[in-house]
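Trainee: please find the sequence and the predicted model below.
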Amino acid sequence: MKYKRLNNSVLMPYLGYGVYQVSPAEAERCVADALSVGYRLIDTAQAYGNEEGVGAAIAKSGIPREEIFITSKVWVSNATYERAAASIEESLAKLGTDYIDLMLLHQAYGDYHGAYRALEDAYDAGKIRAKYGKTPAQVILRALIENDVVVIPKSTHKDRMEQNLNVFDFELSDEDLSAFAAIDENKALVLDHSDPQTVTGLLNWITSQLDGPLY
């Protein structure tokens, strides 16, 4: 098996078995079969509804826990700090494990900043072994760069200036890039120059700063 070394030196298999759309009743058997033929990365999610089956298969496999890489994901309904933290504990219980190797935000909806802070706290507590190890701002900057966008972040704090520059030592997964793309509403959040009301207000403000008419 070939492994990818993540930023914190955790090794993640390049090839794994996913249980999306595998029913809870079938999950245990399917994961048991996957483990028996050599898979060591098992990918599940809270939304799949089959974490318990995954955990049961792993527990019965006889394979040492440290040899299996478990990935799960926080669902969008849990996208606040409090709900994400509680859902991580619930996933740990369903999977029957003390830690999850990689915990992701399934989609970047809701209070995903709060949910990410819950991931950081779970990581610090040893309940999650791997994540990007970056701030939400760094992840956003990296996503924009990987989408071929030149970014100009602004900060008045030197430590944040350093953080904003420290985005070239990691890459985002295809899944995270897809989640990032999904939140694009194709509209400006600060000043929408295609909105007539905004343009009118802007022109009125510019005119107010001049001695005479704009045109």
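Mentor: Okay, I see it.

Trainee: C-alpha only now, for contacts and for neighbours.
Mentor: Fine.

Trainee: how about residue 84, what does it touch?
Mentor: Counting by C-alpha atoms under 8 Å, 6 or more residues apart in numbering, residue 84 makes contact with 74, 78, 115, 118-119.

Trainee: this is the comparison structure:
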Amino acid sequence: MKREMDKFDRINRRQFMQTGAKVAAGALFATLGASKLFGSAKIPALTPVNSVVLNNGLKMPVLGFGTLYLGGSEGEKCVAEAISVGYRLIDTATIYNNEDAVGAGIRRSGIDREKLFVTSKVWVDDSGYEKTKKAFDTSLNKLGLDYLDLYLIHRPRGDVKGSWKAMEELYKEGKIRAIGVSNFEPHQLRDLMESGEIMPTVNQIEAHAFFHQPESLEFLKKNNIQMEAWSPFAQGRNELFYNDVLAEIGKKYNKTNAQVSLRWHYQRGIVTIPRTSQKAHMVENLNIFDFELSDEDMRLITKLDLNTTQFPEWD
């Protein structure tokens, strides 16, 4: 799986840059050949990232860095590089088995802890009150941090209510700045809201050009819960980086399919956490705040919705 993902990063995603295009720190993109993708060489480093305000008043960056499959020395390097080019939201999870690498990357970056927004998640095997408390402590120790900005229940399985009670207590103790969930459907989230004391701040779910989740988005907005999209590029599945519709839209703004995808999420009010191991792509993904998709662009992307997950093996 990791080998396949690296292949997407190196090849399938990018065949769009012109020879000599400048990236952060003076690095250059090489010519990668002709393709359907239309890109821009205009990629500034340290692009400022806007924030949303969660229902508890905490500010959260609208664009972050995902770390799935990024472990060991590579993970450490990627996290440090992501921070160096401007990312402040860093997302990890117990099941990713890379919290130690993420923590090492944070330390390597030299950034002040207060400037970061770090998320982790409790896995199904650790569901329940006591196990969640223990899992949280383990995550903090691996990350080398004193607190988390956001802690999520990774999937709606096991003793969800026990986990939520533990997270509520950790939140009240100041060890977590915000608590939320991941992969919850509206009815599952509604049940948790009715039984819990503290309102979830975030629901991190699958969302991308081929799976729009409009019902979930509407429910979350109605209840003032922030939607966050994992795999906003569908990990390159269904040839997202070659999609003609996204490419034609991008051509108008001199942007790539990836940038159009992230901008589409942003205009829908969704936080995203794209993952890449390539510094040039990290910088490219930040460069989405200098253009705006038209209503017609948004309508065309709506037609791409297949209304089904692109990750059936994860259900």
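Mentor: It's in. Bear in mind the structure is a predicted one, so any value in this text is a computation, not a measurement.

Trainee: quick revisit: which of the contacts of residue 84 of the first structure sits closest to residue 94 of the first structure?
Mentor: Closest approach to residue 94 of the first structure among the contacts of residue 84 of the first structure (C-alpha to C-alpha): residue 74, at 13.5 Å.

Trainee: the closest one maps to what in the second structure?
Mentor: Under the alignment (TM-score structural alignment), residue 74 of the first structure maps onto residue 122 of the second structure.

Trainee: show me what contacts its match?
Mentor: Per C-alpha under 8 Å, 6+ apart, neighbours of residue 122 of the second structure: 93-95, 132, 135-136, 151-154.

Trainee: one more pass at 10 Å, please.
Mentor: Listed by C-alpha atoms under 10 Å, 6 or more residues apart in numbering, the contact set of residue 122 of the second structure reads 93-95, 128, 131-136, 139, 151-155, 163, 167, 181-182.

Trainee: next one: residue 179 of the first structure
Mentor: By C-alpha under 10 Å, 6+ apart, the residues touching residue 179 of the first structure are 105-109, 173.

Trainee: between the residues you listed, which is nearest residue 128 of the first structure?
Mentor: For the contacts of residue 179 of the first structure, the closest approach to residue 128 of the first structure (C-alpha to C-alpha) belongs to residue 105, at 12.8 Å.

Trainee: can you find the partner of the closest one in the second structure?
Mentor: Residue 105 of the first structure maps onto residue 153 in the second structure, by TM-score structural alignment.

Trainee: doesn't residue 119 make contact with its match?
Mentor: No. Residue 153 of the second structure is not in contact with residue 119 according to C-alpha atoms under 10 Å; the separation is 11.1 Å.

Trainee: okay, and the common contacts of the two?
Mentor: Common contacts of residue 153 of the second structure and residue 119 (C-alpha under 10 Å, 6+ apart): 93, 179.

Trainee: quick one, strands of the first structure?
Mentor: For the first structure, the strands defined by DSSP state E occupy 3-5, 11-13, 17-18, 41-43, 69-74, 100-105, 128-130.

Trainee: any idea how far the third one is from the chain center?
Mentor: Its chain's average C-alpha position is 18 Å from that of strand 17-18 of the first structure, according to C-alpha atoms, centre = their mean, to the nearest Å.

Trainee: how about the fifth one?
Mentor: On the basis of C-alpha atoms, centre = their mean, strand 69-74 of the first structure sits 11 Å off its chain's mean C-alpha point.
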